[in-house]
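K.L.:
here are the coordinates; sequence isn't available:
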């Protein structure tokens, strides 16, 4: 069902997606959807959680013997920011329904952010243990890192011109890498 809502949102955006459209595309009844999701927004919320967590986990590099955890965290966050900004669902939401993201930026944490914070907290604890990440309050550090990365993913286009591919890609990701390195270095 999440694949069906993804297809609908990519086709017409969140506001124009209906549970009827999703049910038809998924090959189930509307009542089947209503048993689990009260409305399209909650269904899209679960979709965003699935997609964003998948981007984050796929961005984390494999562990290598002798490689400090800090390097894994920084590489994963930088790659994740780039991958997130290129994700088709994110691009569609930003282009058609950007107001959908406002509550998660201004008012409350969503399930995606909670899952990302848990991933970051686990990595930070490992970094504290191997000495590659400066000591600190794990949850606070995780929240600070997520705030930094969110600003680069959600607001980057406000700081660049549309035709400035150099800035929207490598140059700003290099700046993000420098900020994260300096933030985490003991």
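P.N.:
Yep, it's here. Just so it is clear, the model here is predicted, and its values are computed rather than measured. Numbers count the residues shown, from 1 in each chain.
K.L.:
Every contact and neighbour count from this point should use C-alpha atoms.
P.N.:
Noted.
K.L.:
show me what contacts the most centrally placed residue in the chain?
P.N.:
The residue lying closest to the centre of the chain (CA atoms, centre = their mean) is residue 52, at 4.2 Å. By CA atoms under 8 Å, 6 or more residues apart in numbering, residue 52 lies in contact with 84, 112.
K.L.:
State the distance from it to residue 111.
P.N.:
When distance is defined by CA to CA, to the nearest Å, residue 52 is 10 Å away from residue 111.
K.L.:
isn't residue 143 right up against residue 117?
P.N.:
Yes. The criterion here is CA atoms under 8 Å, and residue 143 meets it with residue 117 at 6.6 Å.
K.L.:
more crowded one of the two?
P.N.:
Counted by other CA atoms under 10 Å, residue 143 and residue 117 do not tie: residue 117 has more neighbours, with 21 against 18.
K.L.:
who touches the more buried one in this structure?
P.N.:
So residue 117 contacts 139, 142-143, 146 (CA under 8 Å, 6+ apart).
K.L.:
put this beside the first:
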């Protein structure tokens, strides 16, 4: 699991234990109170820290919730199931399970909606969640190349663009399925999605 790196003022002292407690308290508050009723004061009380401690680390609850949700996605791991298809199915199932958690669902939907009016918040979501999880695509591709399932890339720029596209396809499909359509991303759906992703529409038909 990667360590969250909440943004703060230059030169401030850091306390990793306090950061961990605050982010855990934020997720707990999201479960019990929901996005609209969550306040920094409640999070501070739950974490056992002064409210000023939160403001030294986060400018508001939007940024705090992004970092709290980002830690959930850091739990994602690419399983080694012996093939690219099986590995993909495994990580997509994990992703869907995280999105089904109430703290991830309410937190992510709220900050994404707010980011449509806040460029800085959109950038924080990109760097704290999206960019950190692109590692899974790179790991999967490297592993598949080692198995001989995928050829090596000749052009690094094309390889990077392809990795971005794959991430967008996976994340977009799973988020839409679970949060927008509110349908289960179960094993049957994940198997069908992976088949289309890896083989294309003609092959899957």
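P.N.:
That came through fine. Just so we're clear, the structure is a prediction, and the values are computed from it rather than from any experiment.
K.L.:
coming back round to it: ok, and the contacts of residue 117 of the first structure in the second structure?
P.N.:
Retained in the second structure: 142-143, 146, out of the contacts of residue 117 of the first structure (criterion both residues aligned by TM-score structural alignment, their matches' CA atoms under 8 Å).
K.L.:
which ones are touching the corresponding residue of the second structure for residue 39 of the first structure?
P.N.:
Superposed on the second structure with TM-score structural alignment, residue 39 of the first structure falls opposite residue 60. Contact partners of residue 60 of the second structure, counting by CA under 8 Å, 6+ apart, are residue 40.
K.L.:
how near is residue 60 of the second structure to residue 190 of the second structure?
P.N.:
Counting by CA to CA, the gap from residue 60 of the second structure to residue 190 of the second structure is 36 Å.
K.L.:
Nearest to residue 183 of the first structure, out of the contacts of residue 117 of the first structure: which one, please.
P.N.:
residue 142 (11.2 Å; CA to CA).
K.L.:
The second structure: which residue goes with that closest one?
P.N.:
Residue 142 of the first structure maps onto residue 163 in the second structure, by TM-score structural alignment.
K.L.:
Name the nearest residue to its match, sequence neighbours excluded.
P.N.:
In space, and not counting its chain neighbours, residue 163 of the second structure is closest to residue 137: 6.2 Å by CA to CA, 6 or more residues apart in numbering.
K.L.:
who's in contact with that neighbour?
P.N.:
Residue 137 of the second structure makes contact with 163, 166-167, according to CA under 8 Å, 6+ apart.
K.L.:
Just give me the closest of these to residue 25 of the second structure.
P.N.:
Of all the contacts of residue 137 of the second structure, residue 25 of the second structure sits closest to residue 167, with 29.5 Å by CA to CA.
K.L.:
That closest one: neighbour count?
P.N.:
For residue 167 of the second structure, the count of nearby residues is 20 (other CA under 10 Å).
K.L.:
The helix or strand containing it packs against which elements?
P.N.:
Using DSSP states H and E, residue 167 of the second structure falls within helix 156-175. Packed against helix 156-175 of the second structure by the contact rule (3 or more CA pairs under 8 Å, 6 or more residues apart in numbering; DSSP states H and E) you find helix 84-99, helix 135-147.
K.L.:
quick one: which of the ones you listed is nearest residue 68 of the second structure?
P.N.:
Minimum separation from residue 68 of the second structure across these (CA to CA) falls at helix 84-99, 12.7 Å.
K.L.:
If you compare the directions of that closest one and helix 135-147, what angle comes out?
P.N.:
160 degrees (axes from the mean of the first three to the mean of the last three CA atoms, to 10 degrees).
K.L.:
who's in contact with helix 84-99 of the second structure?
P.N.:
Contacts with helix 84-99 of the second structure, where a contact means CA under 8 Å, 6+ apart, come from 72-73, 76-81, 104-105, 140, 143-144, 149, 170, 174-175, 178-179, 185-187, 190-191, 194-195, 198.
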